[in-house]
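Colleague: Sequence below, structure please.
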Amino acid sequence: MTHTLPSMPTSRQPGCPFDPPKELIDAREQSPISHFTFPDGHQGWVVTGYELTRQILADPRFSSRRELMKHHPTVDYGDIEVPPAPPGEFLLMDEPQHGRYRKPLVGKFTVRRMRLLTERVEQVTAEHLDAMEKAGPTVDLVTAFAKPIPAIVICELLGVPYEDRGFFQENIDKFLGGEVGDEELFAAYLATQQYLAELITAKRADPTDDVLSDLLNSDLTDEELKGMALILLSAGFDTTANMIALGTFALLQNPDQLAALRADPSLADQAVEELLRYLTVAKQFFRVALEDVELGGHTIKAGSTVVLSLSTANRDPDRFTDPHRLDVHRQEGGHLAFSHGVHQCLGQQLARVELRVALPALLGRFPTLRLAVPADEVALRPEAADIYGVKSLPVTWDA
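Modeller: Down below sits the predicted model:
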């Protein structure tokens, strides 16, 4: 019998800010794949199980192309024509277009190259911990620590001047945060594109030692470079910023795990992987079937939109022991927080370096770190946001 998900949840359970919406957890308990009627009447699917999610992410019969994404699980946009992704915005493309843009970047985000950045990440982290200590003992961890570190690092990598990073933080927040109206969101997107176009022109006149300048030696056009830079800036900033803040919140709410990490800093790598799994801030992706596909005992018809719930896939008890428990000692790898297949996150090693440096350093500098407000008063991003997280995280410590 086919399980049906009656509606897509738009909020999480009160008191459970780290868990996926209960309706999705319940759906996964019934079946790893559920039939779903979109608000516009489209007949599609929601996949909540780990194995099926992983299969679809690696299956070229399921497309990421923007022009096919006509149906949204919570909004009826009517009969609209969706244009293809702009040049360079490769996350919303299939092969071979996707590979044409991704391939020149692969060598610039290797494990080795990202590890060489560790010293710089440590320096930026220490500078912001010093500023927190001077400003404290009560600060908003999001603005004082979680956002500036990845913003500075990704801007330096791409060659964005230091003084312009605030511009990016503000505008990327607007078009990824799920907080502003369509008009303001679009204005922020256009402002960022315009800035990047001017930056590329400046780089062509005066190249510097950065990823964007390196790409000028390829056959990529300025329009393509602009789209690629937009993807790298937004992905390299927003996801990591939310992981730092939400990860800190999760550790503070799990004092036994926090104590274990403080007692044994060598657990940092495992703890980061576990937080990535447990929180899964990039909580869902969409795919469209290009042909009829037999999957999980069901026929996914060509043209069907499939919602992949990565947050529930990473909480699948068929894959992870006691999946709803945060366990910094966990050694079960293979989470899908960075996706899977050809679209697996290009900057995942950079994110790992930033998290492995920032979280232990924060906890080491402030041994008495704690929330400055009750946990239920922490402002969370809406479920509608592309990336889940906290809007602000007031913390304090003993001076």
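
Colleague: Please count neighbours and contacts with C-alpha atoms only from this point.
Modeller: OK.

Colleague: Start and end of stretch 140-149, how far apart?
Modeller: By Cα to Cα, to the nearest Å, the extent of stretch 140-149 from end to end equals 14 Å.

Colleague: Could you point out the helix or strand that follows the one helix or strand Gly44 maps to?
Modeller: According to DSSP states H and E, Gly44 maps onto strand 43-47. Heading C-terminal from strand 43-47, the first helix or strand you meet, by DSSP H and E, is helix 50-57.

Colleague: Buried residues in that following helix, which are they?
Modeller: Tyr50, Leu52, Thr53, Arg54, Ile56, Leu57 (16 or more other Cα atoms under 10 Å).

Colleague: Quick check: next helix or strand after that helix?
Modeller: Heading C-terminal from helix 50-57 (DSSP H and E), you reach strand 62-63.

Colleague: ok now do Gln43, which residues does it touch?
Modeller: His35, Phe36, Thr37, Ser304, Thr305 (Cα atoms under 8 Å, 6 or more residues apart in numbering).

Colleague: let me redo that: Thr201
Modeller: Thr201 is in contact with Asp222, counting by Cα under 8 Å, 6+ apart.

Colleague: What residues sit buried inside the helix or strand harbouring it?
Modeller: For Thr201, the host element (DSSP H and E) is helix 182-205. Neighbour counts over helix 182-205 (16+ other Cα under 10 Å) mark Leu185, Ala188, Tyr189, Thr192, Gln193, Leu196, Ala197, Leu199, Ile200, Lys203 as buried.

Colleague: Closest one to Ile231 out of the buried residues of helix 50-57, please.
Modeller: The closest of these to Ile231 turns out to be Leu57 (Cα to Cα; 19.2 Å).

Colleague: one more to line up against the first:
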Amino acid sequence: MEAELKKNELKNKSFIDKFLNIIEKGGNALPHPATLFAILAVVVIVISGIGGALGWSVDFVGINSKTMKTEEMVISTKSLMTKEGVNYIFTSMVKNFTGFAPLGTVLVAIIGIGIAERSGLMAAILKKVALSTPKKLVTVMVIFLGIMSNVASDAGYVVLPPLAALIFLSFGRHPIAGLAAAFAGVSGGFSANLLIGTIDPLLGGISTEAAKILDPTYEVLPTANWYFMMASTFVIAFLGTLINDKIVEPRLGKYTGDEAIDFQEVTVEEKKALRSAGMATVVMLVLLVPIYFALGKNFLGSGLVPIIVIFFALPGLAYGKSIGTIKNDSDVMGMLTKSMQGMAGYIVLVFFAAQFIAYFGYTNLGTILAVKGADFLETAGIGGIPLVIGF
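Modeller: Now for the predicted structure:
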């Protein structure tokens, strides 16, 4: 009987439901991201051994990293399964990890963001903005806040979904729709934002490591993707609102649960602390402007991560001191310690990712793959627009 009910349930599901179930099962079946990088590192070692034995190579016109001049170049596969390759694996492991660009930038940035998050500043800002939103703009504002919350790492996941559920319920709407809207904004918009956050130095560092395969001097700044991020913020907010209001919420039906709402407004203490954080932000901007004009454009390039630290740390300190979450330096150090503890999984992931990228660059497989791929696309005669749509 149960088997028959499940069969009928599957028949009644729409194509979208079935497709999403397949995606979910596939995602759950994947190993941990760190394990994936470890597997990829082993795959690179094996493929480099095969490529070295078969003499894989490519010739192309490129820039010589030593002379910085364009010349005809021949790149051959360097095997990691030779005596020299095995020696590289063992002697470069620590350097690959400590020299991996995203490691330092993210850990430094999290110092300032950790203070802003754990002092309560980020939660108070999210609550203040959400509660001040008109009824017609509730969905778009919840999703927008979810997108913006990624500047404070995982704060959006903790604070916004339950708050969004209460806000929706207060307007007579289904609280699950509020949860869905918040989660869509936080997860679906995690790489979009109007500001530079922790994800941007991470992606810039990874791109820099990849670019060094072709040009060791090339550097991808955290601001490289900024214009696309800003445009994506509004696109995701609009599409998320459309899907949530037209598809998700109607499917949930009318909410018939408990109507009691434990809904806390922004307290007087929180408002006072937010004003203190705002004043600290103004003072910080006043001090940064002359420094910018004194140091030039490079100040917003290489110096961006320290700016992120200051931008979040000072308002966070002001808020925490005013609200009482920060009484002395021990409280601040405690917040930083907890923030760094939350980065343990990231550090493990970075270790294996760093080895994979280093091996990929050492073996020249990246260059060979890029040249062969470019030759294939040129031979296939695929235009620029189809390539953009396809990829």
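
Colleague: So after superposing, what's the score?
Modeller: Here the TM-score for the pair of chains, by TM-score structural alignment, normalised by the length of structure 2, is 0.25; 158 aligned residues with a Cα RMSD of 6.7 Å.

Colleague: Same list (the buried residues of helix 182-205 of structure 1) but as CSV, adding distance to Leu215 of structure 1.
Modeller: Shown next, in CSV, are the buried residues of helix 182-205 of structure 1 (distance: Cα to Cα, whole Å):
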residue, distance to Leu215 of structure 1
Leu185, 28
Ala188, 25
Tyr189, 22
Thr192, 19
Gln193, 17
Leu196, 14
Ala197, 14
Leu199, 13
Ile200, 10
Lys203, 10
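
Colleague: hmm, back to that, relative to helix 50-57, how tilted is the strand holding Gly44 of structure 1?
Modeller: Angle of strand 43-47 of structure 1 versus helix 50-57, following axes from the mean of the first three to the mean of the last three Cα atoms, to 10 degrees, is 120 degrees.

Colleague: Doesn't Val74 of structure 2 belong to a strand?
Modeller: Yes. The assignment for Val74 of structure 2 is a strand, going by DSSP: H, G, I helix; E, B strand; the rest coil.

Colleague: Nearest residue to it in space, please, no chain neighbours.
Modeller: Nearest residue to Val74 of structure 2, sequence neighbours excluded (Cα to Cα, 6 or more residues apart in numbering): Asp59, at 4.3 Å.

Colleague: mind listing the helices in the stretch 251-391 of structure 2 by residue range?
Modeller: In the stretch 251-391 of structure 2, helices defined by DSSP state H, counting those that start in this stretch lie at 268-295, 304-323, 329-341, 344-362, 365-380, 384-390, listed in chain order.

Colleague: And for the stretch 151-300 of structure 1?
Modeller: Using DSSP H, counting those that start in this stretch, the helices of the stretch 151-300 of structure 1 run over 165-176, 182-205, 211-215, 222-252, 255-263, 268-279.

Colleague: The fourth one to helix 182-205, inter-axis angle?
Modeller: Going by the same axes, to 10 degrees, helix 222-252 of structure 1 is angled at 120 degrees with respect to helix 182-205.

Colleague: buried residues in helix 222-252 of structure 1?
Modeller: 222-230, 232-252.

Colleague: now do the shortest one
Modeller: By neighbour count, with 16+ other Cα under 10 Å as the criterion, the buried positions of helix 211-215 of structure 1 are Val211, Leu212, Ser213, Asp214.

Colleague: what's the closest of those residues to Arg277 of structure 1?
Modeller: The nearest member of those to Arg277 of structure 1, counting by Cα to Cα, is Val211 at 29.1 Å.

Colleague: Counting neighbours, what do you get for the closest residue to the closest one other than its chain neighbours?
Modeller: In this structure, Val211 of structure 1 finds its nearest non-sequential neighbour in Leu158, 4.9 Å apart by Cα to Cα, 6+ apart. Counted with other Cα atoms under 10 Å, residues neighbouring Leu158 of structure 1 total 19.

Colleague: residue contacts, Leu158 of structure 1?
Modeller: For Leu158 of structure 1, the contacting residues are Asp210, Val211, Leu212, Ser213, Ala229, Leu233, by Cα under 8 Å, 6+ apart.

Colleague: list the buried ones in whatever helix or strand the residue nearest to Val74 of structure 2 lives in?
Modeller: Using DSSP H and E, Asp59 of structure 2 maps to strand 57-63. For strand 57-63 of structure 2, the buried set under the neighbour-count rule, 16+ other Cα under 10 Å, comprises Ser57, Val58.

Colleague: name the helices or strands packed onto that strand?
Modeller: Applying 3 or more Cα pairs under 8 Å, 6 or more residues apart in numbering; DSSP states H and E, one finds that strand 57-63 of structure 2 makes contact with strand 70-76, helix 365-380.

Colleague: now for those, which one comes closest to Met333 of structure 2?
Modeller: Comparing these by Cα to Cα, helix 365-380 comes nearest, at 42.3 Å.

Colleague: can you give me the angle that closest one makes with strand 70-76?
Modeller: Angle, helix 365-380 of structure 2 to strand 70-76, by the same axes, to 10 degrees: 110 degrees.

Colleague: for helix 365-380 of structure 2, the distance to its chain's centre please.
Modeller: Remark: helix 365-380 of structure 2 is offset 29 Å from the chain centroid, using Cα atoms, centre = their mean, to the nearest Å.

Colleague: Regarding stretch 320-336 of structure 2, how distant is the last residue from the first?
Modeller: Using Cα to Cα, one end of stretch 320-336 of structure 2 lies 13 Å from the other.

Colleague: Contacts for it, please.
Modeller: By Cα under 8 Å, 6+ apart, the residues outside stretch 320-336 of structure 2 that reach it are 111, 114-115, 118-121, 269-270, 272-273, 276, 317.

Colleague: Which pair of those spans the longest distance?
Modeller: Greatest spatial distance among the contacts of stretch 320-336 of structure 2 (Cα to Cα): Ile111 and Glu269, at 25.0 Å.

Colleague: of these two, who's got more company?
Modeller: Ile111 (22 against 13).

Colleague: Confirm that one sits in a strand?
Modeller: No. Assessed with three-state DSSP, Ile111 of structure 2 is helix; it does not lie in a strand.

Colleague: For Asp329 of structure 2, see how far away it is.
Modeller: To Asp329 of structure 2, Ile111 of structure 2 is 14 Å away according to Cα to Cα.

Colleague: Leu336 of structure 2 now?
Modeller: Distance of Leu336 of structure 2 to Asp329 of structure 2, given as Cα to Cα: 11 Å.
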